[in-house]
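Enquirer: Sequence first, predicted model second:
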Amino acid sequence: MISQLSWKIGGQQGEGVESTDRIFSTALNRLGYYLYGYRHFSSRIKGGHTNNKIRISTAPIRAISDDLDILVAFDQESIDLNAKELRPGGVIVADAKFSPTVPEGVDARLFAVPITAMAEELGTSLMKNMVASGASWALLGLPLEVFNKAVEEEFGRKGPAIVEKNVEAVRRGAEFVLEQAGGPLEEFRLEAADGKMKLFMIGNEAMGLGSLAAGCRLMSAYPITPASEIMEYLIKKLPKFGGTVVQTEDEIAAVTMAIGANYAGVRTMTASAGPGLSLMMEAIGLAGMTETPLVIIDTQRGGPSTGLPTKQEQSDINALIYGTHGEIPKVVIAPSTIEECFYDMIEAFNVAETYQVPVIVATDLQLSLGKQSCEPLDYERIVIERGKLAREELPPLEQHTLFKRYEFAEDGISPRVLPGAKNGIHHVTGVEHDQEGRPSESAVNRKKMMDKRLGKLSGLRVANAIKADAPHAEPELLIVAMGSTGGTIDEARGRLSGDGVATNHVTVRQLHPFPSELLAPHMKSAKKVVVLENNATGQLANLIKLNIGGHDKIENVLKYDGTPFLPSEIVKACKELR
């Protein structure tokens, strides 16, 4: 028996690949397995090759695997593109309709199943995904009743007749392939899981849930890949808590609406990707100048321009930090796990209101859309902090004076008041202003206001600004990264350790203001620093050089072909850099 296995399904977009993956993984989650998924999909509604890969394990995992055990193919293209990943002795379950063949040089066992024909016998070719699922599930020797329960959950709203037909499709696929194979494949029989169903979600859902838990009651946004699932999640959830989602006409409207709602006292957020973030830049400057709390999620994807909207990249780092004109205080946080996606959203809202600044939460496509098992969330950790928001009656104003909304407070953070509060009237403007908000071009006032705003974040460190796994006092290599790469790096480090290479690992979670004093000691103790990132210009490495130095130690490992790092790629790169 084996402790982990990798399964992939491929076909044309729009023919059921996504729903097959969803039901298959839901059933595995019911059995208590740990799962980690990766979606490869085209930037179109229908057509174009797509595949979903799931790694299944009896222990926690946070990376896709180098190889593949079972490939389910709805067309020959899926075999041609993905069969190279199959390990020797791997399995292909393919639709007999297209007379599948195994590419030359691939050591795999082919099961040609009349997937489409069986589905059509039941009334519609749409059920071919259930035939295929039943076939691959049966080869693993897993109980069909668990899979059928997942089918009932997926199609139950369509009525018992539809559920019954899909269950029958699963049965036919299972029986056919078992007859061909002579029973379940013993080499692919998984060890039993712990039986505990785990949270199983994508990063976008975790951030949506985190926003809800943080007290967010309005999301204003425009749909864009890979951020749209946040909207879709909150459209269903926010109304249950007295909130709503507003789909705006564009990202400029989305961010300005969020600024207005936050000014009025409602915790509000928006979410987008690189192109949308570009459109928001002027408004982010407005939030900085008016010292209005603002939370933005940026789900990084392949750029520039439309680029690769459905592919992995981490190339917005410079834009996140330096994109706005002029100089304002802002915070950029980069979660690296599903759990962090949840907790970081709560911290983002608290930091935004405490310091009255824009806070950007930056993920990447793999973390945003890769579905994976998640440890139980601790709701006792949720604390709401609203900063210097006036809650009691304000003292009367002197004649001809206004509320000092932008007062030169000792800590740089001025008192904040909601519109309509008695004795709280003040000006709000995007031009430079005095303590009452009145426009001012005084050189003395300008310098004091700039110093006040920019000094607010002095010493700010979010929870776990860096996340270090540093077992070695003087490692041969220190691997530094951000976002979704953490689990892949840790898996690679296990292999490197077996080959006698001592490594430490730091994930940078606070990109701005940069936590130099936390990272510098780790860099100092290492012989070499490997900065690993999904972009072409080494943006994270350059950020480290700017804030810490270490040019002579730093080596770049870059991948910018639209796909995530594999453990084997990191192992190879690190060995070459020793």
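Expert: Ah, there it is.
Enquirer: drop to CA atoms for contacts and neighbour counts, all remaining ones
Expert: Will do.
Enquirer: measure the residue lying closest to Phe342 once chain neighbours are set aside to Ile230 for me?
Expert: Closest residue in space to Phe342, ignoring its immediate chain neighbours: Gly210 at 4.3 Å, by CA to CA, 6 or more residues apart in numbering. Distance of Gly210 to Ile230, given as CA to CA, to the nearest Å: 11 Å.
Enquirer: put this beside the first:
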Amino acid sequence: MISQLSWKIGGQQGEGVESTDRIFSTALNRLGYYLYGYRHFSSRIKGGHTNNKIRISTSPMRAISDDLDILVAFDQETIDLNVHELRPGGVVVADAKFNPTLPEGVNARLFPVPITAIAEELGTSLMKNMVASGASWALLGLPMEVFNKAVEEEFGRKGPAVVEKNIDAVARGANFVLELAGGPLKEFQLAPADGKQKLFMIGNDAIGLGALAAGCRFMPAYPITPASEIMEYLIKRLPKFGGTVIQTEDEIAAVTMAIGANYGGVRSLTASAGPGLSLMMEAIGLAGMTETPVVIVDTQRGGPSTGLPTKQEQSDLNAMVYGTHGEIPKVVIAPSTIEECFYDMIEAFNIADQYQVPVIVMTDLQLSLGKQSSETLDYNKIVIDRGNIATDLPALEDGKLFKRYELTENGISPRVIPGEKGGLHHVTGVEHDETGRPSESPINRKNMMDKRLNKLNDVHTKLTNAVKVDAPHSEPDLLIIGMGSTGGTIDEARLRLSQDGITTNHATVRLIHPFPANLLAPYVEKAKKVIVIENNATGQLTDQIKLHVGHAAKISSMLKYDGTPFLPSEVHNQCKELK
């Protein structure tokens, strides 16, 4: 028996690739396996090659596999584009309709199955995804009743007749391929899973759930890949808790509505990708000047302009840190796991309220859309902190205003919710005095700038693991630094490097701004060499480290910006060369 296996299905977008993957992986999750998914899809509604890859394991892992065991192909293009990933002895289950062939020299077995023909016999070619998934499930020798249960859950709302037809499609696909192969393939028999209950979700769902748990009750947003699933998740759930989602006319309206709602005391967020973040920049400056909390999620994708809207990249870091005109306090945090997507949203809202600043939660396409196993979330960890909200204020004297922007020792002024008696004040985007009245006094200007910019001095203490470190070695050969979705890939590469006799430590930077130099510096100083792994062309995280930590001479970048995530073998090979 084997401890892990990699499975991929591909075809034209709109052929049912996504639903096949969903049912297949759901059934595996029911058995208790750990899963990590990668979705390659075109930036159009229908047509264009798409594939979904699932890595199945008996133990936790957070990386795409280098190779592939089973490929399910709805067309020849899928074989041609993906066959190079097949390990020797791998399997291709292909629709016999297109007379599939394997390229010369490929060491793999081909099982042509009349996938479309079987589906059409049952009344519709739409069921070919069930035929294909049944065939590949059968080769693994896994219990069919578990798979049928997943089918029932997927199609149950359409009635028992539809469920029965789809289960029949699964059975026919399974029976056909088992006859071809002579039974389940022994070399692909997975060891039993631990059977423990696990969550299985995409990062965007975890972000939406985290926002809900944080007390968010309003989300204005404009749809954009790869952020739309956050909006779609909350559309279904916020109304159950007295909240709502509004689809705005653009991202400018979305962020200004979110700022307005937060000013009114309602926790609100908006979510977008790079192009939308660009449109939000002036309003983010308004939130900084008026010291209004707001949470913004940026799910990074390939840029610039429309770029690669459905592909992986981590190139918005500089935009998030430097994008606004003028200088304002803001916080940029970067979750690196599904669990952190959930917990970090709660901390993002708390930080936004405590420091009265915009907080940008930075994810990337792979983390946002890659479906992964997650440990059960601990709701007892949730703590809501609304910060310095003033209540029970004394009555104002005639002509006096509340000092909403009062100069305080820590720079954080008392905040009032509109309607609070004794809390009357001005709110404006121009420079202002303590009551919010416009002021161009040089002395006032300096005082207000210092007040705003100095209040984030201890923010690194508010985010759990601002720099998450695994450092078993006091003076490692390599310190590997990453952010976002690269963490699992780095960890897997480190296992291979240890087999090569190379010692490594690993740091994931989770607080991007203000940069936690004091937390990262000791590990950079002790390492012989440092390599920074990031999905962009200019080394934006590397530049932040060099700027704030120093030691530029021993810091190198490993950059990938072709639209695909890093593979463990890529990180391993380049780190080995650097050593």
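Expert: Looks like it arrived, so ask away. All values reported here derive from a predicted model rather than from experimental measurement.
Enquirer: Need the TM-score between these chains.
Expert: After superposition, the two chains reach a TM-score (TM-score structural alignment, normalised by the length of the first structure) of 0.99; 577 aligned residues with a CA RMSD of 0.5 Å.
Enquirer: ok, the residue nearest to Phe342 of the first structure touching Met345?
Expert: Yes. With contact defined as CA atoms under 8 Å, Gly210 of the first structure and Met345 form a contacting pair (5.2 Å).
Enquirer: between these two, who's got more neighbours?
Expert: Met345 (30 against 25; other CA atoms under 10 Å).
Enquirer: Which strands or helices does the helix or strand hosting the more buried one pack on?
Expert: Taking DSSP states H and E as the definition, Met345 of the first structure sits inside helix 338-355. When contacts are defined as 3 or more CA pairs under 8 Å, 6 or more residues apart in numbering; DSSP states H and E, helix 338-355 of the first structure packs onto helix 203-213, strand 294-300, strand 358-364, strand 372-374.
Enquirer: ok, and what's touching the third one?
Expert: If I follow you right, that is strand 358-364 of the first structure. By CA atoms under 8 Å, 6 or more residues apart in numbering, the surrounding residues in contact with strand 358-364 of the first structure are 284, 287-288, 292-301, 312-314, 320, 329-336, 344-345, 348-349, 351-352, 483-484.
Enquirer: Tell me what angle it forms with strand 294-300.
Expert: Comparing the axes of strand 358-364 of the first structure and strand 294-300 via axes from the mean of the first three to the mean of the last three CA atoms, to 10 degrees yields an angle of 20 degrees.
Enquirer: average gap between strand 358-364 of the first structure and the second structure?
Expert: Compared with the second structure after fitting, strand 358-364 of the first structure deviates on average by 0.3 Å (mean CA distance after the TM-score superposition for the first structure).
Enquirer: can you check the shortest one too?
Expert: Once the two models are superposed, strand 372-374 of the first structure sits on average 0.2 Å from its counterpart in the second structure (mean CA distance after the TM-score superposition for the first structure).
Enquirer: just to revisit the earlier point, among the helices and strands packed on helix 338-355 of the first structure, which is nearest Thr507 of the first structure?
Expert: strand 358-364 (13.1 Å; CA to CA).
Enquirer: now that closest one against helix 203-213, angle please.
Expert: Going by the same axes, to 10 degrees, strand 358-364 of the first structure makes 150 degrees with helix 203-213.
Enquirer: So the alignment partner in the first structure of Ile443 of the second structure: helix, strand or coil?
Expert: Counting by TM-score structural alignment, Ile443 of the second structure lines up with Val444 in the first structure. Under DSSP: H, G, I helix; E, B strand; the rest coil, Val444 of the first structure falls in the helix class.
Enquirer: how close does Val444 of the first structure sit to Gln539 of the first structure?
Expert: 36 Å.
Enquirer: Repeat that for Ala421 of the first structure.
Expert: 45 Å.
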